[in-house]
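Trainee: the sequence isn't on hand, but the structure is:
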């Protein structure tokens, strides 16, 4: 890509001086080498100077035996000690489950670095997703209630 037609500012913001296109995607390369897109830069949660990828926390949550689905967003830190945001999990429990917020936070805390811990949990009926299956984080932010 040589740039955006008629939009030099957008071109400068997307293509750096060395010609690299910055998409905002975060990728990992395995030993094959296959490239996997694992998150978006704009979706990273900044917590006390650390970057916390929501997709990593979602993968941990989905490993729980009674969590049917989950999504994570950054929400304002009401205590004001964490910086910009704290990770909040939206969790869909399997029918009949009595999983608690504390149990969810404890489950994640046992598997991640301290700065990546989920600080808040809200149980919901369904995670909003696009027709392609992408989590609609903007919908979660709009409906975020405490």
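Mentor: That came through, no problem. None of the values given here were measured: they were computed from a predicted structure.
Trainee: please count neighbours and contacts with C-alpha atoms only from this point.
Mentor: Noted.
Trainee: against residue 7, how distant is the residue nearest to the spatial centre of the chain?
Mentor: Compute the mean C-alpha point of the chain, and by CA atoms, centre = their mean the closest residue is residue 54, 2.1 Å away. Going from residue 54 to residue 7 by CA to CA, to the nearest Å gives 32 Å.
Trainee: structure B:
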């Protein structure tokens, strides 16, 4: 997102301020004068009390100038980065919350969470952790088919584990950071 604060006098270019940021970060960097605005391949100086670096997406190691990677930002006004919650299925990004909403409309489900499960070919696949209603015999194929009829092909659930509960905070929010471990243990316990 590029933010621009224009002065009332369009001829006064040096009074312009440009900022780069996002909803989660606010203004990460600022260009406050004409010279900074003309520098190619720059988004300006970091805002006060903000630290940033580009890291390799797989290893998390810092990258040098000109290399592409993930932008990590740290500062007092930075929110948690929601990118980590997205499932990266092949070249697509899949929102777990979107799939959870679809699954919550299935009457035989009490609770559900969707997480990424490692896959050699696709990178990650969407996996559903499902708490069935007592006495219901909901099966993996039924869950997969239900979602497949309601979403784009790349968003389909590819794996299902039936669990007794979903890890949640005292406020009832899904503990997404714990889901990957929880999902693997649910699969192992089925074997």
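Mentor: Perfect, I can see it now. Note that the coordinates shown come from a computational prediction; the quantities given were computed from them, not determined experimentally.
Trainee: report the secondary structure state of the counterpart of residue 74 of the first structure in the second structure.
Mentor: The alignment partner of residue 74 of the first structure in the second structure, by TM-score structural alignment, is residue 116. Recorded secondary structure, residue 116 of the second structure: strand (DSSP: H, G, I helix; E, B strand; the rest coil).
Trainee: isn't residue 116 of the second structure up against residue 129?
Mentor: No. When contacts are counted by CA atoms under 8 Å, residue 116 of the second structure is not listed as touching residue 129 (10.7 Å).
Trainee: for the second structure, just list every one of the strands.
Mentor: Remark: strands assigned in the second structure by DSSP state E are 2-5, 17-22, 26-31, 45-46, 51-55, 70-74, 87-89, 92-94, 109-119, 123-132, 159-162.
Trainee: and the contacts of the helix ranked longest in the second structure?
Mentor: Determined from DSSP state H, the single longest helix within the second structure is helix 176-190. The contact list for helix 176-190 of the second structure (CA atoms under 8 Å, 6 or more residues apart in numbering) reads 85, 115, 116, 117, 129, 161, 162, 163, 167.
Trainee: and residue 130 of the first structure, what pairs with it in the second structure?
Mentor: Match for residue 130 of the first structure (TM-score structural alignment): residue 169.
Trainee: grab the nearest non-local neighbour of its match.
Mentor: Counting by CA to CA, 6 or more residues apart in numbering, residue 169 of the second structure lies nearest to residue 175, which is 6.2 Å off, once chain neighbours are set aside.
Trainee: coming back round to it: quick one, what contacts the counterpart of the residue nearest to the centre of the first structure in the second structure?
Mentor: Aligned counterpart of residue 54 of the first structure in the second structure: residue 96 (TM-score structural alignment). For residue 96 of the second structure, the contact set (CA under 8 Å, 6+ apart) comprises 85, 86, 87, 113, 114, 115, 126.
Trainee: against residue 82 of the second structure, how distant is the last one?
Mentor: The one in question is residue 126 of the second structure. Noted for residue 126 of the second structure: a distance of 16 Å to residue 82 of the second structure, by CA to CA.
Trainee: of these two, which one has the most company?
Mentor: For residue 126 of the second structure and residue 82, the more surrounded residue by other CA atoms under 10 Å is residue 126, and the numbers stand at 25 against 9.
Trainee: please pull up the equivalent of the more buried one in the first structure.
Mentor: So, by TM-score structural alignment, residue 126 of the second structure is matched to residue 87.
Trainee: buried residues of stretch 108-124 of the first structure, list them for me.
Mentor: Residues 108, 109, 115, 116, 117, 118, 119, 120, 121, 122 are the ones in stretch 108-124 of the first structure that count as buried (16 or more other CA atoms under 10 Å).
Trainee: ok, now stretch 59-72 of the first structure?
Mentor: In stretch 59-72 of the first structure, counting by 16+ other CA under 10 Å, buried: 61, 62, 66, 67, 68, 69, 70, 71, 72.
Trainee: measure that stretch end to end?
Mentor: Note: stretch 59-72 of the first structure ends 10 Å apart using CA to CA.
Trainee: show me the contacts for residue 64 of the first structure.
Mentor: Residue 64 of the first structure makes contact with residue 107, according to CA under 8 Å, 6+ apart.
Trainee: what do we get in the second structure for it?
Mentor: So residue 64 of the first structure corresponds to residue 106, using TM-score structural alignment.
Trainee: also residue 112 of the first structure?
Mentor: Correspondence of residue 112 of the first structure to the second structure, assessed by TM-score structural alignment: residue 151.
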